[in-house]
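Colleague: Let's see this in three dimensions:
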Amino acid sequence: MQSRACAVTVIVLVLLGFVLDLAVYPQEMARFAVARIVTSIGVLAGLGMLYTAFGRRHVHAVTFAWLTLPQLMIAWMIHVTQGEVSLFYAGIILTLFAVGTLFPVGYMYTLGYGLLTLTLYWIACVARPQGVTDHAQFLFHSTIILFSVAASTVYTFYNERGRRQLFDLKEELAQKNDELERTNRSLADIKGQMLQQEKMAALGTLSAGLLHEVNNPVNFCLMAIEVAREEPAAKGSPMLLECLEDAREGMLRVQYIVSDLKTFAYRNEHVDGSTFLLERALDAAVRLVSHETKGIAIRRDLAGETLVRGDEAAIVGVLINLLSNAALALRKGPTPAPEILIASREEGERLRVTVRDNGPGIAPENLQRVVEPFFTTREVGQGLGLGLSISYSVIERHGGHLAAESQPGEWTRFSFDLPRAGGER
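Modeller: The predicted model follows:
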């Protein structure tokens, strides 16, 4: 845009010189008109070259070339008219200022252009047949041109520095915008974490209340069921005994649910220093879910030492939940050769445990929500959506993190880490 503006300005100044030709040198009007038109065409051609592949590769050289055309024209006019006395030196000065103020070039570029212009003026005057006749006028005009070169160079220097500062400010602004965007993403993550913390805290308060309010009536019911089972009438009726057993199992199930909810009430407490073998906890978990995993191959790949620190019962509960969820997904698939792989690897002072199944996977929109309390994709009545939330809380109390990965239609993998017993030594 600035190149076009400079070119248009130079062409306008060159063509307006017709008026000066008419006023001062009317006898030279014809050939001066040809010179001005040819120069204007040359400037346009030079500007057009900047839009070619060659011009883009040599933009400074091409620009310098077409900017020199008006100075060559004026120097020739000075040479063929009155030399150092010619009024055309004013045209040289106008071109210098046009280049210095309109063209986005460096100050060294402007200085070089100005010195070339001064040299052309000297050649135009000295090369005349009679040479320089009025040395005072020659010195005066040369000084004025030199002052114009200096002024144009100084202006270009500060203009260039201003452009550089503007570029730096734009770059700094872009960096600040990137930092602000990262900060906004961090704030969004923190907001999500705080929301999760609030959910957990609310659930902890709820579970503490449920523990007190539900346990007492459940215990009363269990006591009444045990008394009823000892009655002769109950012992003499298999149907009644079966009903009482069903009622007892239902009350125990309520107790288990409330007991699981206790995890949220104590989620910020540190686990004790007791140790246990992960493979022993895994054995217990596999036995407890054997009725759910029937017909599903369960493979193990436990590498190295599996002695860890923490709450064994709670970790058994986590493994039960992960195995149960995997079995449910495999049956829901269905999967031709259902399989669950439990693996462990030592990672410094932590033991990384993974539970992977080859089931249908988890939809991407649900993957980040699987540990939210009460979030479930099961049908109503098949789960409260608390299993993974409780497991997440248990692993967090052990200083670890429960994470889910999945490839829909191929596999799902849950992983968590526990403190190794050897890590404290």
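
Colleague: From now on I want contacts and neighbour counts done on CA atoms only, so please keep to that.
Modeller: Will do.

Colleague: which stretches of the stretch 151-300 of the chain form strands?
Modeller: Under the criterion DSSP state E, counting those that start in this stretch, the stretch 151-300 of the chain contains strands at 275-277, 297-302.

Colleague: Packing partners of the very next helix or strand once past the longest one?
Modeller: Next in sequence after strand 297-302, counting helices and strands by DSSP states H and E, comes strand 307-309. Contacting strand 307-309 under the criterion 3 or more CA pairs under 8 Å, 6 or more residues apart in numbering; DSSP states H and E are the following elements: strand 275-277, strand 411-419.

Colleague: closest one to residue 33 among the strands of the stretch 151-300 of the chain?
Modeller: Evaluated with CA to CA, the strands of the stretch 151-300 of the chain place strand 297-302 nearest to residue 33, the distance being 94.1 Å.

Colleague: buried residues in the closest one?
Modeller: Across strand 297-302, burial judged by 16 or more other CA atoms under 10 Å covers residue 302.

Colleague: Please provide the structure for the following sequence as well, for comparison with the first:
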Amino acid sequence: MLKRTASRYSPYEADLREFRLVSSRAGALTAIVLVMAGVGLDYGIYPSHQLQFFVARLVVSVLIGLIFLLLANQAGRRFVQPLTLAWLLLLPQMMITWMIATTDGASSIYYAGLNLVIFAVGIAMPMGLWQTIGFGVVTYLLYLGACLIHPDGLAQRAHFTVNSLFIMFSIVASAVYTFMNERGHFHLIRLKEELAHKNDELADINRRLADIKGQMLQQEKMAAIGTLAAGLLHEVNNPVNFCLMAIEVAMEEPQAKENPSLEECLVDAKQGMQRIQHIVSDLKTFAYRKPGAEVEGTPFLFEKALDSSIRLTAHELRGVSLSRELPADTLVLGDEAAIIGVLINLFSNAALAMRKAGTAAPAIHTTARWDNHRLHVMVRDNGPGIPQENLARVFEPFFTTREVGQGLGLGLSISYAVVERHGGQLYAESELGQWTAFSFDLPRAE
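Modeller: The predicted model follows:
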């Protein structure tokens, strides 16, 4: 159960495999030292078997050494536990049981070596509970086989019974140690997982705090713009109104009505004055905008607003190929002057970027389509594109890649607020070195 639960913590499986590898290699080196150190026991207890046992110990040590080397390469790392069981069970235990059968059988002192290996498995080796119990059972069966092979068999009943009990005690103790080690390792993994989860939560909290801090700074900036815009609105409106009155008077003159070109120029001048009014008004509106608020406006033809924006940016669009793809009906509801401002901003930015990058055959294509009672508009250019790190920031107030004195970085921010006021959103897409597209939507005039 513990193993199944722990397996869920996949981030730590690599650490567990590394721990098993290190433990197995360290245990193998220890086993080599202890196996060869047993030469002293052979000399003191069974001198007649000394040469025979020395050869056996040497062969076992060499085989354990080969497994140690195998655990060092990539192939061996995939089979850490099978290789560990191999050098523990097939080598030392089989050697010890052979020594028991060769010497005194059930009364041989070498049975203590079996207990030593069982304890090592439970305490030092990275084995599971059932692996430890299985190892202990196989070890006891080897001991039983060694006693049966001995000429005296089980005649030494007292020694056999006592040694069997000690081996059983060793198996139980080793199993308990393994169980506790598993629980400790499981709790360690759980604590690591909880710590990682807490760290993720703290990172998320830090990101939220950073976002809140940025929003507060932005609100402070917008409040300052609102105060500035309020003053500008009062100071600029007076001369603009005088100009508008003069333009209205001029438009009523017979010469203007008889000359279509002059009348068109006066209309453009009037729209330019209205544009000045809306620039300051939009700054103030952006500073105190309420996302999701209903748009206040009148029905107008988007095609007409597009024509006006192209005329007002004609000097910036010199040399730029313009094309459009519009539906027959483009009647939308909203603030026509504000939407003209959005289009002017998009056209101006595209023209500036293409001119700065030296785009060959610069072009801007405007498309519009109806979807779910909203007109979806896209303005796409074949300019240099926007780097990915800047794409997510183009609508931030005061963010600009232009040189100092060439803009405050408010155009797209204000345009975003204008579209938002119309119940839509302004999106930016780009492929670096290929194209840039801005999309927004407007409500249908019912």
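
Colleague: TM-score for these two?
Modeller: Superposed pair, TM-score by TM-score structural alignment, normalised by the length of structure 1: 0.80. Supporting alignment: 401 aligned residues with a CA RMSD of 3.6 Å.

Colleague: about what we covered before: export the strands of the stretch 151-300 of structure 1 to TSV and append columns for distance to residue 64 of structure 1.
Modeller: Formatted as TSV, those follow (distance: least, CA to CA, whole Å):
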stretch	distance to residue 64 of structure 1
strand 275-277	81
strand 297-302	74
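
Colleague: how about the helices of the stretch 251-400 of structure 1, start to end?
Modeller: 278-288, 312-332, 364-367, 387-397 (DSSP state H, counting those that start in this stretch).

Colleague: cool, and the stretch 1-150 of structure 1?
Modeller: 2-24, 29-49, 53-57, 59-80, 89-102, 107-126, 135-229.

Colleague: For residue 292 of structure 1, find the nearest of the ones you listed.
Modeller: Closest to residue 292 of structure 1 of those, according to CA to CA: helix 135-229, at 26.6 Å.

Colleague: Does anything pack onto that closest one? Which helices or strands?
Modeller: Partner elements for helix 135-229 of structure 1 (3+ CA pairs under 8 Å, 6+ apart): helix 89-102, helix 107-126, helix 238-265.

Colleague: what's the angle from it to helix 107-126?
Modeller: Relative orientation of helix 135-229 of structure 1 and helix 107-126, computed by axes from the mean of the first three to the mean of the last three CA atoms, to 10 degrees: 160 degrees.

Colleague: quick one on the thing from earlier: and the helices and strands packed on helix 135-229 of structure 1 as a markdown table, adding distance to residue 5 of structure 1 and mean neighbour count?
Modeller: Listed next are those as a markdown table, based on distance: least, CA to CA, whole Å; neighbours: other CA atoms under 10 Å:
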| stretch | distance to residue 5 of structure 1 | mean neighbour count |
| --- | --- | --- |
| helix 89-102 | 7 | 20 |
| helix 107-126 | 17 | 20 |
| helix 238-265 | 72 | 16 |
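
Colleague: Redo those helices as TSV? Include distance to residue 60 of structure 1.
Modeller: Converted to TSV, those look like this (distance: least, CA to CA, whole Å):
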stretch	distance to residue 60 of structure 1
helix 89-102	13
helix 107-126	9
helix 238-265	71
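
Colleague: OK, contacts around the nearest residue to residue 122 of structure 1 once chain neighbours are set aside?
Modeller: Of all residues not flanking residue 122 of structure 1 in the chain, residue 142 sits nearest, at 7.9 Å (CA to CA, 6 or more residues apart in numbering). If you count contacts by CA atoms under 8 Å, 6 or more residues apart in numbering, residue 142 of structure 1 has them with 118, 121, 122.

Colleague: ok, the residues you listed in structure 2: which stay?
Modeller: Here is what carries over to structure 2 from those, by both residues aligned by TM-score structural alignment, their matches' CA atoms under 8 Å: residue 118.

Colleague: what's the closest of the contacts of residue 142 of structure 1 to residue 168 of structure 1?
Modeller: residue 118 (34.9 Å).

Colleague: what residue of structure 2 matches up with the closest one?
Modeller: Aligning on TM-score structural alignment places residue 118 of structure 1 opposite residue 140 in structure 2.

Colleague: List the contacts of that match.
Modeller: So residue 140 of structure 2 contacts 164, 167, 168 (CA under 8 Å, 6+ apart).

Colleague: Compare those residues with structure 1 and list the ones that remain.
Modeller: Shared with structure 1, among the contacts of residue 140 of structure 2: 164, 167, 168 (both residues aligned by TM-score structural alignment, their matches' CA under 8 Å).

Colleague: Would you format the residues you listed as TSV with distance to residue 31 of structure 2 included?
Modeller: Below are these laid out as TSV (distance: CA to CA, whole Å):
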residue	distance to residue 31 of structure 2
164	23
167	19
168	22
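
Colleague: Residue 39 of structure 2: which of the residues you listed is nearest?
Modeller: Looking across those and measuring by CA to CA, the closest to residue 39 of structure 2 is residue 167, at 23.1 Å.

Colleague: Please say which position in structure 1 the closest one maps to.
Modeller: That one, residue 167 of structure 2, aligns with residue 145 by TM-score structural alignment.

Colleague: Ok, residue 415 of structure 2 next?
Modeller: Using TM-score structural alignment, residue 415 of structure 2 sits opposite residue 391 in structure 1.
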